[in-house]
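Novice: Predicted model and sequence follow; I will ask about them next.
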Amino acid sequence: MKKNLFTLLFLLLAHFMFGQIPPPPPEPPAKEKINSDKSSSLRMYGEEVQAVFPKFNIPLSLSNDKKSIYYFKNVEEKIIQLDSTVTAEQIISLTKFNISKNNIDPTLLDSLANRTYKLNEEKNYTDAIKTAQILLKKSPNNITGHKEISLAYKKIGEENLSAKHLGMMSKIITSIFKYGDGNSENPFLINNFFEGFSIYEAAYRCKPKKVTLILDKKQRLLGAYNGYSAAMDQILIKYSELSHWKPQLKEGDYTVLK
């Protein structure tokens, strides 16, 4: 029987976030041929394949409309307040709006995410919380920010705050999965590179062993995360949309598909 997606994701996140080892920064991409992932089983552990994905049809203009439920400042405030009524469409609209307005500095977000990981690994939970708060101020719907601050709050006994951030993280990832499965045609829409690691850990019970940056024929910069999931007994290749990172990269940092 197919489990409820939100419930399963919440349990998987709870399993993976505690005692987590921070992922390494990406290695320079290898010059290799990237095979199509269309034959892969693109599902969360324990979930059935979702054959059809809805089109995201919320226009960007609504994110600038103060009267709209998608007005970006109001959506940010709902997430900051850990308001569980925030919708998948509001979450995705915020990411799309910030990307379109160049409000996201993915390199800075990765730096803050990596720093927060290390602080939690060093059991410096107070500084981990402070760093995660900076990350979430710059990127309120950031998966890694909510995950790491939830872990830190858990470790210092703030169970209520920990649970609220864990719930928000689960809602964000569920929103991403509503509009993409990691297929090259339907890549995950994320704020920065390290969010891709968080998705792998939560959804597939593994960490990517290799990441290749690809400029595809549509001129999209995709991160191809490659890892073996023992839980699924599969080698998985999942793609995330990282085109907003491209201006900060130089020639040779990614593979160009011909």
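Specialist: Perfect, thanks for sending it. Numbers count the residues shown, from 1 in each chain.
Novice: drop to CA atoms for contacts and neighbour counts, all remaining ones
Specialist: OK.
Novice: can you give me the helices in this structure?
Specialist: Using DSSP state H, the helices of the chain run over 5-17, 72-80, 88-100, 106-121, 125-138, 143-155, 159-178, 193-204.
Novice: so of those, which one's packed in deepest?
Specialist: helix 143-155 (a mean of 26; mean count of other CA atoms under 10 Å).
Novice: And that one, what does it pack against?
Specialist: helix 5-17, helix 106-121, helix 125-138, helix 159-178, helix 193-204 (3 or more CA pairs under 8 Å, 6 or more residues apart in numbering; DSSP states H and E).
Novice: For the ones you listed, give me a markdown table that also has distance to Ala152.
Specialist: Below are the helices and strands packed on helix 143-155 laid out as a markdown table (distance: least, CA to CA, whole Å):
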| stretch | distance to Ala152 |
| --- | --- |
| helix 5-17 | 10 |
| helix 106-121 | 7 |
| helix 125-138 | 5 |
| helix 159-178 | 8 |
| helix 193-204 | 16 |
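Novice: Contacts only, for Glu148.
Specialist: Contacts for Glu148 (CA atoms under 8 Å, 6 or more residues apart in numbering) come out as Met17, Thr116, Tyr117, Asn120, Ala128, Ile129, Ala132.
Novice: Kindly recompute the last result at 7 Å.
Specialist: Thr116, Tyr117, Ala132 (CA atoms under 7 Å, 6 or more residues apart in numbering).
Novice: Go ahead and confirm the first one touches Thr131.
Specialist: Yes: between Thr116 and Thr131 there is a contact under CA atoms under 7 Å: 5.9 Å.
Novice: Give the intersection of the neighbour lists for these two.
Specialist: Between them, Thr116 and Thr131 share no contacting residue, judged by CA under 7 Å, 6+ apart.
Novice: this is the comparison structure:
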Amino acid sequence: MTLPQTPSFRLDGKRALVAGGSSGIGLACAVALAEAGAEVTVAARTAGKLDTVVQDMRAAGFGADAVAMDVRDVSGTEATVARHGPFDVLVNSVGTAIHSPAVDTGEVDFDTVSDINFKGAYFLTRAVAKGLLAAGKPGSLINITSQMAHVGGPERGVYCGTKFAVEGFTKAMAIEWGKQGIRVNTICPTFIRTPLSEPTFNNPDKVTWIMDKIKLGRVGEVNDVMGPVVYLASDASALMTGTHLMIDGGWTAD
């Protein structure tokens, strides 16, 4: 009898672009991909922080370099990806939130969140896909969205709207590029403890709401996303496209 073999979770020989990789979830994803053998390019707006990340990753024995990139600049993003690509793997962890009651949402805040979470994500994903299509290569494109891409929440109308939008274009792009072997998926974390989320965790009422929703009884840590991102980037998930991994501690179970 020939026993089946588990597909490899390794990423040796793969090049990965991690946008928003200088801190938080993005940094954890960059480290996870590098641990699995990928050569990782870390991208963010702040060059100084990127240099520190790359130095630390190289000191740990990982293959890493950095590029400054602002996803709000569509033409600049496309030029950067074309210059440094093609990339076999994309992880887009760039995102922002400005919460307010829907009746108080201002147009400037709406545009700020949309330009990063939706428009920026769309054109970044497209840019990496264009490089793969031109090179005739398969790939795995991953956008970090949120559990709030599948449910609603108070004072989160714009944020939820943008994250739902990313889930929508993920399905459409997966259909378009599937025959070329380009997979497009999302990871949907619950509330993850990062420097950006600390104001939320400092609000007792919000913590009560969060803990009531998370069935496992704890908030997320960045390492909760590390295994899932390696899975989606690797051949272990070779038949997954146009879908999502929900890392929400059971929030969306009911």
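Specialist: Sure, I can see it. If you're wondering where the values come from, they're calculated on a predicted model, not measured in any experiment.
Novice: Quick TM-score on the pair, please.
Specialist: The TM-score (TM-score structural alignment, normalised by the length of the second structure) is 0.27; 117 aligned residues with a CA RMSD of 6.3 Å.
Novice: So which of the helices and strands packed on helix 143-155 of the first structure is nearest Glu76 of the first structure?
Specialist: With CA to CA as the criterion, Glu76 of the first structure lies closest to helix 125-138 of those, at 9.1 Å.
Novice: Compute the inter-axis angle for the closest one and helix 72-80.
Specialist: 160 degrees (axes from the mean of the first three to the mean of the last three CA atoms, to 10 degrees).
Novice: ok, and what's touching helix 125-138 of the first structure?
Specialist: Against helix 125-138 of the first structure from outside (CA under 7 Å, 6+ apart): Leu109, Leu112, Thr116, Leu119, Asn120, Asn142, Gly145, Glu148, Ile149, Ala152.
Novice: Now do the fifth one against Phe197 of the first structure, distance only.
Specialist: What it means is Asn120 of the first structure. Using CA to CA, to the nearest Å, Asn120 of the first structure is found at 16 Å from Phe197 of the first structure.
Novice: what's the spacing between Phe201 of the second structure and Pro189 of the second structure?
Specialist: 16 Å.
Novice: the more surrounded of the two?
Specialist: Neighbours were counted for Phe201 of the second structure and for Pro189 using other CA atoms under 10 Å; Pro189 has more, 24 against 18.
Novice: Wait, the more buried one touches Ile247, no?
Specialist: Yes: counting by CA under 7 Å, Pro189 of the second structure does reach Ile247; the two are 4.5 Å apart.
Novice: who does the longest helix along the second structure touch, helix- and strand-wise?
Specialist: For the second structure, the helix with the greatest residue count under DSSP H is helix 157-177. Judged by 3 or more CA pairs under 7 Å, 6 or more residues apart in numbering; DSSP states H and E, the packing partners of helix 157-177 of the second structure are helix 107-114, strand 182-189.
Novice: Next, the buried residues of it.
Specialist: Neighbour counts over helix 157-177 of the second structure (16 or more other CA atoms under 10 Å) mark 157-167, 169-171, 173-174, 177 as buried.
Novice: Pick the most deeply packed of the helices and strands packed on helix 157-177 of the second structure.
Specialist: Most buried among those, counting by mean count of other CA under 10 Å: strand 182-189, with a mean of 26.
Novice: I'd like to know which elements the helix or strand just after it is packed against.
Specialist: Counting by DSSP states H and E, the next helix or strand C-terminal to strand 182-189 of the second structure is helix 198-201. For helix 198-201 of the second structure, not one helix or strand is in contact under the criterion 3+ CA pairs under 7 Å, 6+ apart.
Novice: contacts for helix 198-201 of the second structure?
Specialist: Contacts for helix 198-201 of the second structure (CA under 7 Å, 6+ apart): Lys206, Val207.
Novice: Could you point out the helix or strand that follows that helix?
Specialist: helix 204-213.
Novice: how about whichever helix or strand comes after that following helix: buried residues?
Specialist: Counting by DSSP H and E, the next helix or strand C-terminal to helix 204-213 of the second structure is helix 226-233. Neighbour-count burial for helix 226-233 of the second structure flags Met226, Pro228, Val229, Val230, Tyr231, Leu232, Ala233 (criterion: 16+ other CA under 10 Å).
Novice: quick check: angle from helix 226-233 of the second structure to strand 182-189?
Specialist: Counting by the same axes, to 10 degrees, helix 226-233 of the second structure lies at 160 degrees to strand 182-189.
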